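Q: Provided below are the primary sequence and the corresponding predicted coordinates.
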Amino acid sequence: MTSKNIIITGTSRGIGFELVKLFSGTGHNVLALSRNEKPISNLGLNNVTTFSFDLNNPLDYKRVETFIELKFKKVDVLVNNAGTLLNKPFSQTNIKDFEQVYRTNVFGVSEMIRTCLPFMKKESHVVTISSMGGVQGSMKFPGLSAYSSSKAAVITLTELLAEEYKETGPSFNVLALGAVQTEMLEEAFPGYQAPITALEMAQYIYDFSLTGNKYYNGKLLQVSNSTP
């Protein structure tokens, strides 16, 4: 197997943390990005680089660009996993609340893609993690107006980028996840038990990131075992 260069955001816990271990364990080179780099750095994995990274800090994208230029040279897979969740009644939110969520969940995704694109080939793959809450016609929950609408935005962004880069690549796909037992879910819905663990979902995303672009481009895949 040829080792690939993988960039993952939101790696300090949950799905992102498990993804780093999966990719590293199979010999791939990983750049793990999160505001808190300690959980990954404490693992001491040889083929993993991590440093503190804030999706809202323009200078941090320059650090990523420099790292790619000096170390990776090219990017095979980008997993936009980082996200922030706000659970608050719409009437109690304000423009700053929406700005905060969109800066991470939408603007951060677009800037991360923009940073990596010059180093991606036709066979490279951009996988963005969205939510079932952002899928038209799916079940919606009160209090998630900022979060779910931001997750809807990256679904459309994925479709647009796949069209714009269909001749040159890379491929762009988006996974709308159902409930996964992560720290973020526990913070938003205390006491709720999801049917899927972070590791189980990470295993699915790992496989899809490496092979899904053979079968899909510009597609939304609903990764949820509940309906609607």
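A: It's in.

Q: can we go C-alpha only for contacts and neighbour counts from here?
A: Will do.

Q: for this structure, longest strand please?
A: Scanning the chain for the longest strand, with DSSP state E as the assignment, gives strand 120-131.

Q: Beyond that strand, next helix or strand please.
A: Later in the chain than strand 120-131, the nearest helix or strand by DSSP states H and E is helix 145-164.

Q: That next one - contacts with which helices or strands?
A: Applying 3 or more C-alpha pairs under 8 Å, 6 or more residues apart in numbering; DSSP states H and E, we find helix 145-164 packed against helix 95-102, strand 120-131, strand 171-177, strand 219-223.

Q: 10 Å instead, please
A: Counting contacts by 3 or more C-alpha pairs under 10 Å, 6 or more residues apart in numbering; DSSP states H and E, helix 145-164 packs against helix 95-102, helix 108-116, strand 120-131, strand 171-177, strand 219-223.

Q: Could you report the neighbour count for residue 172?
A: 28 (other C-alpha atoms under 10 Å).

Q: Just give the closest residue to it, not the sequence neighbours.
A: residue 126 (4.8 Å; C-alpha to C-alpha, 6 or more residues apart in numbering).

Q: Give the residue farthest from the middle of this protein.
A: residue 91 (28.7 Å; C-alpha atoms, centre = their mean).

Q: putting a second one here so we can go through both:
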Amino acid sequence: MKNVIVTGASRGIGYGLIQLLAQSDCNVLAISRDQSRIKELNIETVKGMALDITLEEGFNSVVSFIEEAWEGKVDVLINNAGFLINKPFQELTKDDFMKVYDVNVFGVAQMIQTVLPFMSSDGHVVTISSMGGIQGSFKFAGLAAYSSSKGAVITLSELLAEEYKEKGPSFNVLALGAVQTEMLEEAFPGYKAPITANEMASYIKTFALEGAKFYNGKVLQVSSSTP
């Protein structure tokens, strides 16, 4: 059984993902600030952890869990947690940018730093980005903070793939197009995406478990539309 960590696991893609991983005989650490829906699943191989990835002190709990429950071994890390602010650029404050970057960039970096010592050469770090972070792609107005943060983690992953290419693990990014999630509905009420959260979760599950055999340092655009 593979040991898989998923952040942003309480809703949307992450919530579907932890269930699909459990069905694929994986042990799952489901990280989210809100654990209520995860507990309701009552799946033996899914362990929930209440953690705010913007707070540095909470990561000690991740280390303790890996060492005690998984004997110090992590096969896959999926950085799925995300935060979005939809606001005209002129109205964005430094605090707005920091809230977005704390989750989408700094939290991702901290999680990777925490988990890396427990991953082997065939491990896989998958970071969920957005088509909004891809150069030349269609951009939603109002997402200056969000889309720029998603561009940042693309570059981060490419750099880490180079830095760890001799000893692993593999680092890859999935840049998603519009997916019908709670976050999308909150940011763009009434907008209908062509892909459901569970459909995307199914794709991410397969890529996370098998993609390290074929890719490293790559950004895959996962979008049936523009964006």
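A: Looks like it arrived, so ask away. As the structure is a computational prediction, the values presented were derived from the model and not from experiment.

Q: related to what we said a few turns ago, with distance to residue 73 of the first structure as added columns, please give the helices and strands packed on helix 145-164 of the first structure in a markdown table.
A: Shown next, in a markdown table, are those (distance: least, C-alpha to C-alpha, whole Å):
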| stretch | distance to residue 73 of the first structure |
| --- | --- |
| helix 95-102 | 30 |
| helix 108-116 | 10 |
| strand 120-131 | 9 |
| strand 171-177 | 19 |
| strand 219-223 | 27 |
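
Q: Residue 185 of the first structure matches what in the second structure?
A: Under the alignment (TM-score structural alignment), residue 185 of the first structure pairs with residue 184 in the second structure.

Q: scratch that, residue 20 of the first structure is what I was asking about
A: Per TM-score structural alignment, residue 20 of the first structure is aligned with residue 18.

Q: Run through the residues that contact its match.
A: For residue 18 of the second structure, the contacting residues are 4-7, 9-10, 24, 26-31, 38, 41, 43, 45-47, 201, 205, by C-alpha atoms under 10 Å, 6 or more residues apart in numbering.

Q: about what we covered before: quick check: the longest strand of the first structure compared with the second structure, mean distance?
A: The superposed strand 120-131 of the first structure is, by mean C-alpha distance after the TM-score superposition for the first structure, a mean 0.2 Å from where its aligned residues fall in the second structure.

Q: For that strand, name the packing helices and strands.
A: Strand 120-131 of the first structure packs on strand 5-9, strand 75-80, helix 108-116, helix 145-164, strand 171-177, helix 198-211, strand 219-223, going by 3+ C-alpha pairs under 10 Å, 6+ apart.

Q: mean shift between the fourth one and the second structure?
A: Same thing as helix 145-164 of the first structure. Helix 145-164 of the first structure, aligned to the second structure and superposed, deviates on average by 0.2 Å (mean C-alpha distance after the TM-score superposition for the first structure).

Q: got the angle for that helix vs strand 219-223?
A: 140 degrees (axes from the mean of the first three to the mean of the last three C-alpha atoms, to 10 degrees).

Q: do the same with the second one
A: Taking the same axes, to 10 degrees, strand 75-80 of the first structure and strand 219-223 form an angle of 60 degrees between their directions.

Q: now the angle from strand 75-80 of the first structure to helix 108-116?
A: 170 degrees.

Q: Relative to the second structure, and after superposing, what's the average distance for strand 75-80 of the first structure?
A: Relative to the second structure, strand 75-80 of the first structure is 0.2 Å off (mean C-alpha distance after the TM-score superposition for the first structure).

Q: still on that earlier bit, and the helices and strands packed on helix 145-164 of the first structure: which comes nearest residue 70 of the first structure?
A: helix 108-116 (13.5 Å; C-alpha to C-alpha).

Q: compared with the second structure, how much does the closest one deviate?
A: Looks like 0.3 Å for helix 108-116 of the first structure (mean C-alpha distance after the TM-score superposition for the first structure).

Q: If you count neighbours, what's buried in that helix?
A: Buried residues in helix 108-116 of the first structure, defined by neighbour count with 16 or more other C-alpha atoms under 10 Å: 108-113, 115-116.

Q: which residue numbers in the second structure go with it?
A: Using TM-score structural alignment, helix 108-116 of the first structure pairs with 107-115 in the second structure.

Q: Report the contact partners of the closest residue to residue 225 of the second structure other than its chain neighbours.
A: Nearest residue to residue 225 of the second structure in three dimensions, chain neighbours excluded: residue 177, at 6.9 Å (C-alpha to C-alpha, 6+ apart). By C-alpha under 10 Å, 6+ apart, the residues touching residue 177 of the second structure are 129-132, 193-195, 200, 221-227.

Q: can you pick the most crowded of the residues you listed?
A: Greatest neighbour count in these, by other C-alpha under 10 Å, goes to residue 129: 30 neighbours.

Q: Map that residue across to the first structure for me.
A: By TM-score structural alignment, residue 129 of the second structure lines up with residue 130.

Q: so what's that match closest to, chain neighbours aside?
A: Nearest non-adjacent residue to residue 130 of the first structure (C-alpha to C-alpha, 6+ apart): residue 176, at 4.5 Å.

Q: Report the separation between that neighbour and residue 114 of the first structure.
A: The gap separating residue 176 of the first structure from residue 114 of the first structure is 21 Å, by C-alpha to C-alpha, to the nearest Å.
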